[in-house]
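Engineer: need a structure here:
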Amino acid sequence: MSKPKLWTKDFISISLSNFFLFLTFYILLVTLPIFALKEFHSSASQAGLMTTVFLLSAIISRPLAGQWLERAGSRKVLLTALIIFAGASLFYFFPKSITGFLIIRLLHGVGFGIATTAAGTIVADLIPSSRRGEGMGYFVMSINMAMVLGPFLGLLAVQQWGSSWLFTLTLVVAIAALLTGLSIKLPKKEQKVEPTVQSSFSVRNLFEASAVPISIVGGFLAIVYSALLSFVSVYASEIHLANVASLFFVVYAAFLLLSRPFTGKWLDQYGSNVLFYPCIILFAIGLLVLSKADGAFTFLLSAALIGLGWGTLFPTFQTIAIQDAAPNKRGLATATFLSIYDTGIALGSFFIGLVAAKMSYSSLYFLCAFYVLIGAVLYYFFHHAKKRETSSKLKSQEQ
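Structural biologist: Next up, the predicted model:
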């Protein structure tokens, strides 16, 4: 019996659109703080707000996006968000103050939050249910590739050609996200929006309850991932490995790519528990190796281990969040997962920074290795044990 097709035109289009969305995000993530410090002579805290305001607006908009997806349809919401995202990218040419840039970052974050939520929902609908783990793994690769390429392109543009070229590049990439989004043609059954009974506003309606437990696990571990995003290049300089710092996420992505054809299929065949525990151990070992890195080999070995570990865990969590929700709640489940995950990234960037000020980065990553093992305990009680209990109840009812 042949497998249902995964690599359709629409799956490729939504993956490309997602790639261009995150490519824009990562291009600006590393360059706007530098731009603010250089052009406006702002303080470090003001420069940091460039990222904070963007993430906060994305986090706040995602639960609302989950509801809009149910009512308006995923393609319509995606295209609206991509237009907002591309429009905000155009406005970067005009502000003459840090305040103006923060307003644009607010708008840009709204477009990003809604668009990524819609993209996650669309891809969940496009992937055959029997290949969901494999498909989500490949889809999330679009984020990983943007994470590697974005900082490189952004720094190249701002250092070699100046801010005007940086914002031109950002606009071109944002338009590419819109154009690839426009090419998506969902099946009629996916475009149909069932009428819903209007109810009074409630915070509960902004989140999908079934997705909350695994989202908390993902958000908890995202705090450690933020320590890698924010400080691994600083740590590399501290241990005299600045010349290989840029290769960390290249190796991370390379090993993630090598493992993806297997890990996604294993998730579909054997379930999340078989995949989770080895990967969380690999993540912890990778952090331990990073904390003790004394040369290029051990530094890049840690990137490979973390790529195999965390690089597999993130799409696994998102797949679980979607699978545990009813089909008509996938949009809300995606929004719930990404909101809680991004909250972990935002909190991590702040609190890990406070901790890093009190100890060496080596000690920080050493502690992070043990922190992620607590995530294994959370996973067991929030997902593994609950699933086993549900399975036992179903078996007893059948008997």
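Engineer: alpha carbons only for contacts and neighbour counts from here, please
Structural biologist: Fine.
Engineer: now tell me what touches stretch 129-138 from outside.
Structural biologist: The contact list for stretch 129-138 (Cα atoms under 8 Å, 6 or more residues apart in numbering) reads 4, 6, 123-124, 127, 260-261, 263-265, 267-268, 312, 315-316, 318-319.
Engineer: top helix in this structure by residue count?
Structural biologist: Determined from DSSP state H, the single longest helix within the chain is helix 9-39.
Engineer: beyond that helix, next helix or strand please.
Structural biologist: For helix 9-39, the following helix or strand on the C-terminal side (DSSP states H and E) is helix 44-72.
Engineer: check which helices and strands that following helix sits against.
Structural biologist: helix 9-39, helix 74-90, helix 98-126, helix 330-356 (3 or more Cα pairs under 8 Å, 6 or more residues apart in numbering; DSSP states H and E).
Engineer: just send these back as a markdown table, with mean neighbour count too.
Structural biologist: Shown next, in a markdown table, are these (neighbours: other Cα atoms under 10 Å):
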| stretch | mean neighbour count |
| --- | --- |
| helix 9-39 | 22 |
| helix 74-90 | 22 |
| helix 98-126 | 24 |
| helix 330-356 | 23 |
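Engineer: compare with the first, here's sequence two:
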Amino acid sequence: MNQTKQPIWTKDFLSISLVHFIVFVIFYTLLTTLPLYVINELGGSESKGGLVVTAMFITAIIIRPFSGKILDWGGKKNILLITVVVFTISTFGYIWVDAFAPLILLRIFHGLSFGILTTATSAIAADVVPDARRGEGLGYFTMSMNLAVVAGPFLGLTLTQFVSYQFLFVLLSIIMIAGTLSAFLVRPKEIPKAPSKESGKTSLRDLIEQKALPIAAASSLVAFAYSGVISFISVYADQLGLASVSSYFFLVFAVTMLLSRPYLGRLFDARGPRIVIIPCLFIFAAGLGLLSFAEGTVSFLISAALIGVGYGTLLPSLLSLSVQAASPERNSYATATFFMMFDLGVAAGSFLLGIVVTYTGFSMLFAGSAVFVVLLCGLFQMMLDKKQASAAEHWRQQEVESSSR
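Structural biologist: Now for the predicted structure:
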């Protein structure tokens, strides 16, 4: 029986994807509206507005290395339900917070549940997707996060023009209840835990999946390059006199990602990672390059399309490689390691590129990012060569063992 015929769109997969999508809609809606809330409603400064964003990122990054251990200890389904309830309670908290200090504390608390919850959803998705269709399946799954990049800011920025921030927070809380109910529908398969050599002791090597770390670290460099887009695209569009079309950038990004994902996901599974990852790095670089000298609406939106195909395909492909690098019982640790490095790449990029752009301007920043991504092609080429050589050696050893029996 051909394994590729195993279904992806099962009840468990749809349910966990919906949870993931709703969580990230909440995340990106708050990401874009809370700085405005701090400035306009709480009388805070721009720096305080930025701090409410950074606080959640920092706590999510700190908890990531421990997420795999937490999932291993409590079970993926149990931790999923606990963290989705805590995340929902945190979302309700914004309704009553009316001062900056408690808002920061709420963001810290929210970040802890966010870091564990998104690790749980990703690890469960990797479990419920058939092994032979993992690239395609995880491609569809991560698409929910990329769609939230469009839906969240659009929802938040549109509604705040017509309703109060409190109304927005109430609406987000109601939406999150739907996510909580979806989590209860998930029935993940529980993979037996690996036997522990030293019970009671936990080292850094236990928390971080060493086999997934190289690809996760390389992926953080891709996230670093992308952080310039997500952080500065609206400001850059305003500088170009394209503020009226800036909201369409991520819409075009999402559409091209949706159209290309099914084909490229199947290609990843059928032909291997090299034929997808290397071309998509070049497409991503081309999008950044075009963005660097965009002067009108057409070139601006074409760059969005290229970035949507390139970067939009890279994220699930690299996540799939990270999961494949680890043994099944270390799935949670591999997922946590990947997203820890990804978050670090975005956070570091947003901070460092923010400094760089004050000296170079946006055009040079995106041009430099394009060159940086092209250079990454060499790094990924070497990593994929090593992976291929390791796989070939593994098969040779198996053939020798089978022939000697």
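Engineer: distance from the chain centre to the longest helix of the first structure, please.
Structural biologist: 12 Å (Cα atoms, centre = their mean, to the nearest Å).
Engineer: the second structure: matching residues for that helix?
Structural biologist: Mapped onto the second structure using TM-score structural alignment, helix 9-39 of the first structure covers residues 11-41.
Engineer: separation between Leu347 of the first structure and Lys189 of the first structure?
Structural biologist: 39 Å (Cα to Cα, to the nearest Å).
Engineer: wait, Gly218 of the first structure
Structural biologist: 31 Å.
Engineer: tabulate the helices and strands packed on helix 44-72 of the first structure (TSV), appending distance to Gln67 of the first structure.
Structural biologist: Converted to TSV, those look like this (distance: least, Cα to Cα, whole Å):
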stretch	distance to Gln67 of the first structure
helix 9-39	20
helix 74-90	10
helix 98-126	11
helix 330-356	6
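Engineer: out of the ones you listed, nearest to Phe249 of the first structure?
Structural biologist: Set against Phe249 of the first structure and scored by Cα to Cα, these come closest in helix 9-39, at 12.5 Å.
Engineer: which elements pack onto that closest one?
Structural biologist: Using 3+ Cα pairs under 8 Å, 6+ apart: helix 9-39 of the first structure touches helix 44-72, helix 98-126, helix 132-160, helix 163-182.
Engineer: quick one: average offset of it versus the second structure, please.
Structural biologist: When the second structure is superposed, helix 9-39 of the first structure averages 0.5 Å from its matched positions, counting by mean Cα distance after the TM-score superposition for the first structure.
Engineer: stretch 336-347 of the first structure now?
Structural biologist: Stretch 336-347 of the first structure sits 0.4 Å off on average (mean Cα distance after the TM-score superposition for the first structure).
Engineer: tell me which residues are up against that stretch.
Structural biologist: Applying Cα under 8 Å, 6+ apart, the contact partners of stretch 336-347 of the first structure are 52, 55-56, 58-60, 62-63, 66, 117, 206-208, 211-212, 214-216, 218-223, 225-226, 318, 321.
Engineer: swap the cut-off to 7 Å and go again
Structural biologist: Under the contact criterion Cα atoms under 7 Å, 6 or more residues apart in numbering, stretch 336-347 of the first structure has outside partners 59, 62-63, 207-208, 211-212, 215-216, 218-220, 222-223, 226, 318, 321.
Engineer: ok, stretch 390-398 of the second structure next?
Structural biologist: The contact list for stretch 390-398 of the second structure (Cα under 7 Å, 6+ apart) is empty.
Engineer: what helix or strand is Gly241 of the second structure on?
Structural biologist: Per DSSP H and E, there is no helix or strand for Gly241 of the second structure.
Engineer: quick one, what contacts it?
Structural biologist: By Cα under 7 Å, 6+ apart, the contact set of Gly241 of the second structure is empty.
Engineer: what's the closest of the helices and strands packed on helix 44-72 of the first structure to Asn243 of the first structure?
Structural biologist: So among these, helix 9-39 is nearest, using Cα to Cα, at 17.6 Å.
Engineer: return the distance of the corresponding residue of the second structure for Ser226 of the first structure relative to Met340 of the second structure.
Structural biologist: The alignment partner of Ser226 of the first structure in the second structure, by TM-score structural alignment, is Ser227. Counting by Cα to Cα, the gap from Ser227 of the second structure to Met340 of the second structure is 15 Å.
Engineer: ok, the closest residue to Tyr333 of the second structure other than its chain neighbours - contacts?
Structural biologist: Spatially, and ignoring its direct neighbours in sequence, Tyr333 of the second structure is nearest to Gly68 (4.2 Å; Cα to Cα, 6 or more residues apart in numbering). The contact partners of Gly68 of the second structure, by Cα under 7 Å, 6+ apart, come to 207, 332-333, 336.
Engineer: pick out the most distant pair among the residues you listed.
Structural biologist: Leu207 and Ser332 (9.8 Å).
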